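Asker: need coordinates for the below:
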Amino acid sequence: MKPFSLEVFKNLDLEDIFERIVVHTPYGESEKKAMLPFGPEETTALIAELDNVERITALIRDNRYAFVDMRGTFSRIKDLRGTFLRLKAGEVLAVTELFEIKMLSLAMKKLSETAATLKAGFSGAAFATPSSELHKGLPADAAVHALPEVDQLLDPARTGTPTFYIYDDYAPELKAVRDRLRALEDQIQLERKRIRGALEARLGVKIRPSGELAVGKDDRALIERLNNEPDLVYSAETYVNITYRLRGNEAIDHMCSLVEDLRSEEESAEFEVRKILSQTLRALLPFLEENIRAIGRLDLLTAKGYFAIGFDCVRPDIIPPKTGAADGLATGVLEITEGRHLKVEQQVKKAGDGARYTAVGLSLTPGVTCITGANMGGKTVTLKMVGMLTAVAQYGLFVPAKAMRLTPRAFIYTSIGDLQDVDQGLSTFGAEILKVSEAVKLSSSPGLILIDELARGTNPKEGFAISMAIVNHLKRAAAMTLITTHFDGLADAREVRHLQVQGLSFVDFKSVLLEMENDPEKGIELLKRSMDYRLKEIHSPEEVPKDAIHIAALMGLDDGILKEARRILVTPRG
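Answerer: Okay, here's the model as predicted:
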């Protein structure tokens, strides 16, 4: 299935969802960025992915400390794909690159060992499944394997330490060069030590092991002697001291020249070793690449599992399309029980004003469902929540709800917020109709269309007529359409389901208004505390409560204006 548009991503706050899926490796980040929603034709693959998330979630619950250890290992893994490209191109790797591959190999070994310790237990009725085989270890495509060939290649002494060096063991020629180097350097040190000792005895001073001697500028006699000393040379000075250092003699200069030649030989020998190591690693590259794919997959699956646990999510029940009509599911299902819009829920929790988030449930079928209710009743949040949970489920994630049943949608289309397009010279109404026209074209496919306040950008009379015509078209379409509206009568059309925000229907307004007399500024707090955002199905126009005037009262609107509004509301128009 194609990715959802950027507009859908924004309107449904999917960026917030993806920010909560926390990966720890560059390979996991790539897997996350490559996530695509599963479409109706990929239902089997979607169910398999949810099986994997269920498995990893159960393993996290039963092996908390193992996964803490695993994520610690993830955080130390670097992106070596550039190094692998150099290997493929036949280049010789640098020492730092060989070191990083050794670190990757050690991480792979650690992950493999951690995976072997995972208990195959299964906890929590929320994740019940008929197949006990589902929970035995990690999914195959997330299994990271140790590569002893790489370990042995880059750690010939098998120390297991997180360091790397072109060891003497790699080549006899290299060892011979280094032995000669060490011998020469020892001779140079001995000669310098001899000179230093002779100077100390002759001058009665102490010279540093580094061969430096610092003298105060006020000791003029010693400075004069040092200036005439053939084995010392001026090095540097400050406003307090003058520093001298040992001068090399012919023997030292000759040995230093030999050292430079040996350094060049050592560098050539090391290059040959790095060349052989690179060639050997090139042959092992398919196994390394397979492992980094598994690391990315494991990282993402683990992130999905932590998301499910951290936000109290459940596995959506995926209903394949074209199910037998005898099951009553041939046209598709979208049912949500106590669904939560995560971003809004977190904002309510952070507000700390005593307000509680209200989970909302509803079910949709192909055709049109309308949600009505006064402003501040949560209609738009519910609309977004339906789209968010549908998208989240189709990304192979558990959903923030008590339960969800879903036949995957072929597309999700949104018309939410201020659609005015200044660049194209479109008003809010013009931009909205442009959007809705696109949705109408798509409606013959089993998708999900979400429209907030249809035709709100034009005059009420024409807006209602256009809205009713659109509803009449969409109610016969294969797509599921959910519309929020203020138009009286739109939700009461034949074959249109009408859901009403319960709102303030159970509030004792006398008590609430009495409470406001002592604190007139308390209206918003009382409204939040009193508003019931849950939905109920309406079967006749008489059942619909009128909450707008009640909300205006809570917001402190003048009593005289409120009385006039009530009079106008019950007065027949003539």
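
Asker: going forward, measure contacts and count neighbours with C-alpha atoms only.
Answerer: Noted.

Asker: quick one, what contacts residue 185?
Answerer: The neighbours of residue 185, taking Cα atoms under 8 Å, 6 or more residues apart in numbering as the test, are residue 259.

Asker: could you pull out the buried residues of the helix or strand hosting it?
Answerer: Assessed by DSSP states H and E, residue 185 sits inside helix 172-203. Residues of helix 172-203 classed as buried by neighbour count (16 or more other Cα atoms under 10 Å): 174-175, 177-178, 181, 184-185, 188, 191-193, 195-196, 199.

Asker: for the comparison step, fold the sequence that follows:
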Amino acid sequence: MLSITGNCATALPGLCRGFRSLMFGWEVLTQMGKATGKMLVNTRTRNETGFEKIMSDIETCTAYGGQRKKQLKPFLPGQEQALNREYDHTDALCKAVGKHPEGVAEMIACLWHIKEIGLTLSRSLSQTLSVVELFDIKNFLLRTAELRALLHKLTDKVPETYQLMDTEKLLDRLDPSGERIDTFYIYDAFNPVLADLRKEKRQLELDMRKIQKQVRSELEDRHGFRMTPKCELLVPKADKALSELASGLSELRRIDEDYMTVMYSITPNAQMDEITRRREDLEAKIEAEEEIVCRDLTAEVARWEKDLRFNCGIIGNLDFGLGKARYAVMRHCVRPEICEAHVLMIEEGRHLLVEEILSGQKKTYCPVDVELTTGVTAITGANMGGKTISLKMMGQVALLAQYGLYVPCSKALVGLSNYVHILVGDGQNVQRGLSSFGSEMEELREILDNALDRSLILIDEIASGTNPTEGLALTKSFINYFAGKPYITILTTHFDHATVGEHIVNLQVRGLSGADFDRLYRELAHANRRERIEIIAKYTDYRLMRVDRMDQVPREALNIAKMLGVYPEIIDGAKKYLV
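Answerer: Below is the predicted model:
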């Protein structure tokens, strides 16, 4: 037998469809917004910022949740209210995850037991469902009822996007006895004719057993052997006398044997044959009545098909929503403030993937603050200064916010962008295969072709793949070009003098400017090559500070080179060339 647990209110399918249409329309408006000719972000940028990895780490339990995650759309400028509604929904689940972890665990366990029923629902419109398929529908209804009860227990007001339709009436049809257990059977309660036929069949079986027992008793009394409760006689082949007796009795027939034993059963007499014939007739009638029940139940499922599909969508929302909430709570992410102005302000921002790696090494991530508005912001500093990680963090926060996810920082103010692109060279990601100046220029051309008003452009080490003279010239030209566009542009560069200008904000990695050099050199004195790099990293302050004059920019590269063992005469010689 199969059954389900339910906690649904009663509602007619027809009364729900107007509400369902409104909900579907709201969902489409929330996710799609105004159509644009270009996409917000390409696959490379999703990968470089770590956004794609974060999405893969958000766990879902059901096929519906996985599909909802796969279909996730970004919110675009003009959809700030819709995005804030989405955050309101996630807020409710985040509170539940924090305050009621046991209830959330129950909900997740319930979600894991939900099967995909889309094909079954489609079949219900044109074919009769099998008992197994009806069981799947019943199981879905039970889990839906369980989820509704758990949601109301976890939160005072269930957001619309997580409100499941009441399907209790359909559950009552599939579970007429009201047992609500995870089994399914064509119960007698489905059809009174079926109940009478089964009752008659059970009586015939009792009559058959009575006759068989009578024959067994007579044989045992007459011949002195003992038969099994199933009216079978097991004869050892070594017992020649019993073998000869059994084979000669017309009341017994040989039905099976192995290398040691021969099995006999009672030979049906005329009375038994009549009962067998009647039972076979009844079984055919029972099968026909069961088919009628399956057909009627299938028709009922078909009447609820749209409402069940609606609940499939809601379960997808809930499953993915719980995945987002659990991820946000476990990684200490926060809801960003969404504004209409095109800005990106981050307090104590963290790159989640780098933080995870450092945590595995028992190291602490150094959070970074940044305030970005329309115009060009340049980040300078030596290698090992964390410029690229900070650049990726900015892109990660912006994209997470734009897709309605919580962000890894203590506070964030985000204005939505129409286009986001990060360009990171080969030195930072070998897997991309962008190892030449030509590839870098091709991707810059892609940015120029696709950038729109309110674009967020992040470029790492622009023109680093060519000679310094031309690289400096190109960098200055790109900076001047982007300074005149309505974009937020952030770039990292070694060309300090390329970033001079009225409309350019210069940020510098603090680096070793506040380090205790006496202590640092003492630790370096007895360290090997790998340890020296880790020691320098430990003393490096990766936070960004604003610098208004180029003479404020510290010369970290020479300090790091000296610490890593480059000869003093080379360091002194290099200082002579600094201007």
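
Asker: any idea what the TM-score comes out to?
Answerer: Once superposed, chain against chain, the TM-score is 0.88 (TM-score structural alignment, normalised by the length of structure 1); 540 aligned residues with a Cα RMSD of 2.6 Å.

Asker: all helices for the stretch 101-250 of structure 2, in order.
Answerer: Taking DSSP state H, counting those that start in this stretch as the test, the helices found in the stretch 101-250 of structure 2 are 101-112, 118-124, 131-154, 168-174, 192-223, 240-248.

Asker: those helices: which one's closest to residue 349 of structure 2?
Answerer: Residue 349 of structure 2 lies closest to helix 101-112 among the helices of the stretch 101-250 of structure 2, at 26.8 Å (Cα to Cα).

Asker: which residues of structure 1 does the closest one align to?
Answerer: Under TM-score structural alignment, helix 101-112 of structure 2 corresponds to residues 64-75 of structure 1.

Asker: and that stretch against structure 2, how far off on average?
Answerer: Here the mean offset of stretch 64-75 of structure 1 against structure 2 after fitting is 2.2 Å, by mean Cα distance after the TM-score superposition for structure 1.

Asker: what residues in structure 2 pair up with stretch 374-383 of structure 1?
Answerer: Under the criterion TM-score structural alignment, stretch 374-383 of structure 1 matches residues 382-391.

Asker: so which bits of that stretch are buried?
Answerer: 382, 384, 385, 386, 387, 388, 389, 390, 391.

Asker: closest one of the residues you listed to residue 244 of structure 2?
Answerer: Nearest to residue 244 of structure 2 among these, counting by Cα to Cα, is residue 389 at 92.1 Å.

Asker: OK, contacts around the closest one?
Answerer: Counting by Cα under 8 Å, 6+ apart, residue 389 of structure 2 has contacts 351, 354.

Asker: element containing it?
Answerer: helix 387-402.

Asker: determine the set of other helices and strands touching the following helix or strand past that helix.
Answerer: Remark: after helix 387-402 of structure 2, the chain's next helix or strand is strand 411-415, criterion DSSP H and E. Here strand 411-415 of structure 2 touches strand 337-339, strand 344-349, going by 3 or more Cα pairs under 8 Å, 6 or more residues apart in numbering; DSSP states H and E.

Asker: pick the most buried one from those strands.
Answerer: Highest mean neighbour count among these (mean count of other Cα atoms under 10 Å): strand 344-349, with a mean of 21.

Asker: which residue numbers in structure 1 does the next helix or strand after it align to?
Answerer: Next helix or strand after strand 344-349 of structure 2 toward the C-terminus (DSSP H and E): helix 352-360. Mapped onto structure 1 using TM-score structural alignment, helix 352-360 of structure 2 spans residues 342-350.

Asker: try stretch 282-297 of structure 2
Answerer: Counting by TM-score structural alignment, stretch 282-297 of structure 2 pairs with residues 262-277 of structure 1.

Asker: go on, stretch 464-476 of structure 2?
Answerer: Matched against structure 1 by TM-score structural alignment, stretch 464-476 of structure 2 falls on residues 456-468.
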